[in-house]
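J.: Structure of the sequence below:
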Amino acid sequence: MIKSPWEGKLARNMYAGSILEIFIVTAVTTVLTIRFFLGATGYPQVSGGGFHIAHVLIGGLAMLISILILLTFLGSYSKSLAAVLGGFGFGAFIDELGKFITSDNNYFFQPTIGLIYIAFVLLFVLIKKISSRSYLTEKERQVNLLEISKEAVLKGDEAYGIQMARSILKRSAAQKACLKGSNETTGCLDEIPDLPSLLSPEPKVYAAAKTRAESLYSWMIGRRWFIQFLIAFFLLNSLISLIEVIYLTIGIQNAVFWAIFALASLGVYRAIVSGTSTMKKIVYILILMILALILPFTILGLTLPSLPLADWLRLGFTALAGSFSVAGILTIRKDRLKAYHLFENSMLIYIFFVHVFDFFDIQLYELFDLFVDLVTLMGLRYMINQEERKESVIGNQTNKE
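T.: Modelled structure (predicted):
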């Protein structure tokens, strides 16, 4: 068996995903804040005496501090702090990309925002690839177990850390390796004290925040307004994206018409899948066909535009993302987890395909749109994890019975 040259040298952190997400969100926020501040203040410069201090230097200093923190301190707090400082530094650095790829040091070089966007998307893909827990080896899981135990000692909250460590053992093949492996591994597990009956009465900030977030989510999913909010949010997001893309490609008249058509299509689809009589279904379909085929080209005088391939792809990906959102809306009352996955697919299509084309027209606004979609995607990931945990608990209880 061929071994990786990094085996025995590098081990991935199973919680790296959340830390790296802090990094990328901070970086995107930094770029938006810098661009907004400079635009609002007339692009001031910190200079004098022949010197000019570019904010790329501030970014470099922040990244240096983040590296020193990682090399000097232990624990999850130092990693989170380094992620924030490193994200700020990277955002300040990449914001000045235009100066380093043009001969005249042009900060306003038009393709810069698009290149920044592509860099963030590639970084996001890399982060998800690196932080995927499904690819962790047994040795990496054992190393993570030891890291969690050390974190518990550092925080003085051994009960919380031990509970997490044991959950890792139960859910991975590392349990067998620890129980049947070397004496050193077995010995380290024997050193872990028994789990107390109650957790610390004064949990640490992270543990308290996590507990409150889980309680808040459990409370919200039991409220009717939360599902209605999700439906309204993703429906409006799809409609706004559709109107925006149609407006940028084939004009405002088409944008308004096709937005109305999309709403009508959703209503017809719901009527078809419901218990409506066959005659009513036929009438609804005929109305939709008239709306799509006759009204725009006769009464409204609209014509099919002659668009380049890029614009047709843009429209197609927007429609595809919207269809996933609609599918999630129609599914959410029956199966939340499935609906969340459909919404997640919609967000991924917007991030990786739709926004790429939009950047050529609306540059900085689209970077803000990317930030909103990334935050939405992280929220969906959190809700998916919560639902999967609940299903896992229910499955374990069923197996015990």
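J.: okay, CA-based contacts and neighbour counts for the rest of this
T.: Fine.
J.: Would you check the distance separating the host helix or strand of Trp219 from the middle of the chain?
T.: Using DSSP states H and E, Trp219 maps to helix 205-220. In terms of C-alpha atoms, centre = their mean, to the nearest Å, the centre of helix 205-220 is found 19 Å from the chain centre.
J.: do the same with stretch 353-360
T.: 17 Å.
J.: Just the residues contacting the helix holding Trp219, thanks.
T.: With C-alpha atoms under 8 Å, 6 or more residues apart in numbering as the test, helix 205-220 has contacts from 226, 383, 386.
J.: what's the next secondary structure element after it?
T.: helix 224-250.
J.: For that following helix, which residues meet the burial criterion?
T.: For helix 224-250, the buried set under the neighbour-count rule, 16 or more other C-alpha atoms under 10 Å, comprises 227, 230-231, 234-235, 238-239, 241-246, 249-250.
J.: Repeat that for stretch 141-161.
T.: 141-152, 157-161.
J.: tell me the SS of the nearest residue to His55 once chain neighbours are set aside?
T.: Closest residue to His55 apart from its sequence neighbours, by C-alpha to C-alpha, 6 or more residues apart in numbering: Ala92 at 6.1 Å. Secondary structure for Ala92, judged by DSSP: H, G, I helix; E, B strand; the rest coil, is helix.
J.: Now do the contacts for Ala92.
T.: Contacts of Ala92 by C-alpha under 8 Å, 6+ apart are 27, 30-31, 34, 55-56, 58-59.
J.: Closest to Ser131 out of these?
T.: For the contacts of Ala92, the minimum distance to Ser131 (C-alpha to C-alpha) is 18.2 Å, reached by Ala27.
J.: I have a second one here; can you model it like the first so I can compare?
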Amino acid sequence: MFRTPLTNGFLRTASAAAHLRLFVLVGVVTVLVTRAFLALTDYPKLGGGAGKGGLHISHTLWGGLLMLAGLLVMLVFTGTASRRRGAVAGGVGFGLFIDEVGKLVATDGYFYRPAPGIIYLTFVALTGLAWRVTRTGCADRAVPSGATRAASAADTALQGILCGLTPQERSEALRRLRATGEPATEVDAALVALLEAVPERPAPRPDPYHAAARRAYAWLVTQVSGTRGLVHVVACGTTLQAGVLLVAVTCEGLTGGLAGETQWTAIAGALASSLASLVLAVRGTALLRRDPGAALRTLRAALLVDLLLGQVFKFTINQFSGVADWLISLALLYVLSLQVTHRQATRPQAPVSPTALTAR
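T.: Below you'll find the model as predicted:
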């Protein structure tokens, strides 16, 4: 019988990374939709006015209630469906809650200028957590421990008891259970019997619209990753993005446009991160001809400096008008990541020398 002394009973579900990403995505969309709606409706106050004795129901309250609802769904019900619904409800609730962080940290209230930067930094931290869970989950699947593979199989079997398993789900669970090649334990044998005994559910019929969207996305990925000229577009875009802020701040300073500015810390941080990103982008562009691999890594570093550090200060300065700049940086990083993946997939394998074969 295996033991799990290092986990103390905490084992990640197979869908942990996917549900974390769903939580973050729903939270980001909730913040953007809430800000857009309030701006279009001139910031109405639910419940009346804000005068003396007036009733105002802040959407922080609704956010807390939705986070509670998501938590209760995951505590009371079991299975992947409950975790997915809990992630959606919790994401909406967290988005409503964090949108009013200005009221919680400053007397300026909802329009506290650093609030967008704080919100962005919060979601960056959550995205980093989801990335970490994804990497750890991939490592666990590559070399699964006895407890991990048994718990994953048990989770799938439990879902099968509730609503059945498709043939693909059953075979995948059995494959994970036997992935290590170690001698089967009594628990393994019991889980195999359970997986084979749960009712079968027919595979869902493919949605033609979903299938068409998947084919279109696959075609787009193939075109983007296979077009080497896009690397130069990404290099130019990264360089321009970093340089535009430096030029804009310089012009504002020379013309007196910064006379009434109060967020000097954010301006200094944005300038420093833009300068670092610009240096990396110029170096990456210069390396494109000599060393494409190093150029891609340097350009990715330039975009990561902007996304992980620079955008925090830009949101503080520009408020939510900086969303367009953020989306451009994300698009550039995505195109660059596809190029890196394509380069790694098409890299020729080094030939194995006869000496190495003899040593084996």
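J.: Could I get the TM-score for this pair?
T.: Put the two chains on top of each other and the TM-score (TM-score structural alignment, normalised by the length of structure 2) is 0.69; 320 aligned residues with a C-alpha RMSD of 4.4 Å.
J.: Tell me the spacing between Val88 of structure 2 and Thr250 of structure 2.
T.: Taking C-alpha to C-alpha, to the nearest Å as the measure, Val88 of structure 2 falls 43 Å from Thr250 of structure 2.
J.: which residues of structure 1 fall in strands?
T.: Remark: strands assigned in structure 1 by DSSP state E are 47-48, 51-52.
J.: want to throw the ones you listed into TSV with distance to Ala209 of structure 1 and mean neighbour count?
T.: Shown next, in TSV, are these (distance: least, C-alpha to C-alpha, whole Å; neighbours: other C-alpha atoms under 10 Å):
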stretch	distance to Ala209 of structure 1	mean neighbour count
strand 47-48	43	9
strand 51-52	43	9
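J.: Make a markdown table out of those strands and add distance to Ile19 of structure 1.
T.: Listed next are the strands of structure 1 as a markdown table, based on distance: least, C-alpha to C-alpha, whole Å:
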| stretch | distance to Ile19 of structure 1 |
| --- | --- |
| strand 47-48 | 35 |
| strand 51-52 | 34 |
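J.: Just tell me which of those ends up closest to Met14 of structure 1.
T.: strand 51-52 (42.5 Å).
J.: That closest one aligns to what range in structure 2?
T.: Under the alignment (TM-score structural alignment), strand 51-52 of structure 1 falls on residues 55-56 in structure 2.
J.: Aligned to the residue nearest to His55 of structure 1, what sits in structure 2?
T.: That one, Ala92 of structure 1, aligns with Leu96 by TM-score structural alignment.
J.: ditto for Ile69 of structure 1
T.: Ile69 of structure 1 maps onto Val73 in structure 2, by TM-score structural alignment.
J.: so what's the residue nearest to Ala14 of structure 2 when sequence neighbours are not counted up against?
T.: Nearest residue to Ala14 of structure 2 in three dimensions, chain neighbours excluded: Ser152, at 6.2 Å (C-alpha to C-alpha, 6+ apart). By C-alpha under 8 Å, 6+ apart, Ser152 of structure 2 lies in contact with 13-14, 173, 176-177.
J.: Distance check, the counterpart of Ser152 of structure 2 in structure 1 against Gly39 of structure 1.
T.: Matched by TM-score structural alignment, Ser152 of structure 2 corresponds to Asn144 in structure 1. Distance, Asn144 of structure 1 to Gly39 of structure 1, using C-alpha to C-alpha: 45 Å.
J.: go on, Leu74 of structure 1?
T.: 40 Å.
J.: Between the two, which is the more surrounded one?
T.: Neighbours were tallied for Leu74 of structure 1 and for Gly39 using other C-alpha atoms under 10 Å; the higher tally belongs to Leu74 (14 against 11).
J.: Give me the neighbour count for the match of Ile69 of structure 1.
T.: Neighbours of Val73 of structure 2 (other C-alpha under 10 Å): 20.
J.: so who does it touch?
T.: Val73 of structure 2 neighbours (C-alpha under 8 Å, 6+ apart): 82-83, 85-86.
J.: Just send the residues you listed back as TSV, with neighbour count and distance to Leu333 of structure 2 too.
T.: Below are these laid out as TSV (neighbours: other C-alpha atoms under 10 Å; distance: C-alpha to C-alpha, whole Å):
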residue	neighbour count	distance to Leu333 of structure 2
Ser82	18	33
Arg83	22	30
Arg85	19	30
Gly86	25	30
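J.: Now tabulate the residues you listed in JSON lines and tack on distance to Arg3 of structure 2.
T.: Putting the contacts of Val73 of structure 2 into JSON lines (distance: C-alpha to C-alpha, whole Å) gives the following:
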{"residue": "Ser82", "distance to Arg3 of structure 2": "28"}
{"residue": "Arg83", "distance to Arg3 of structure 2": "26"}
{"residue": "Arg85", "distance to Arg3 of structure 2": "32"}
{"residue": "Gly86", "distance to Arg3 of structure 2": "30"}
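J.: Could you check which residue of structure 2 pairs with Val356 of structure 1?
T.: Correspondence of Val356 of structure 1 to structure 2, assessed by TM-score structural alignment: Val312.
J.: right, I mislabeled it, should have said Lys129 of structure 1
T.: By TM-score structural alignment, Lys129 of structure 1 lines up with Arg132.
J.: Any figure for the gap between the residue of structure 1 most remote from its centre and Leu57 of structure 1?
T.: Checked against the mean C-alpha position of structure 1, the extreme residue using C-alpha atoms, centre = their mean is Gly49, at a distance of 44.8 Å. Per C-alpha to C-alpha, Gly49 of structure 1 is found 18 Å from Leu57 of structure 1.
J.: So which bits of stretch 168-181 of structure 2 are buried?
T.: For stretch 168-181 of structure 2, by 16+ other C-alpha under 10 Å, it's 169-170, 173-174, 176-180.
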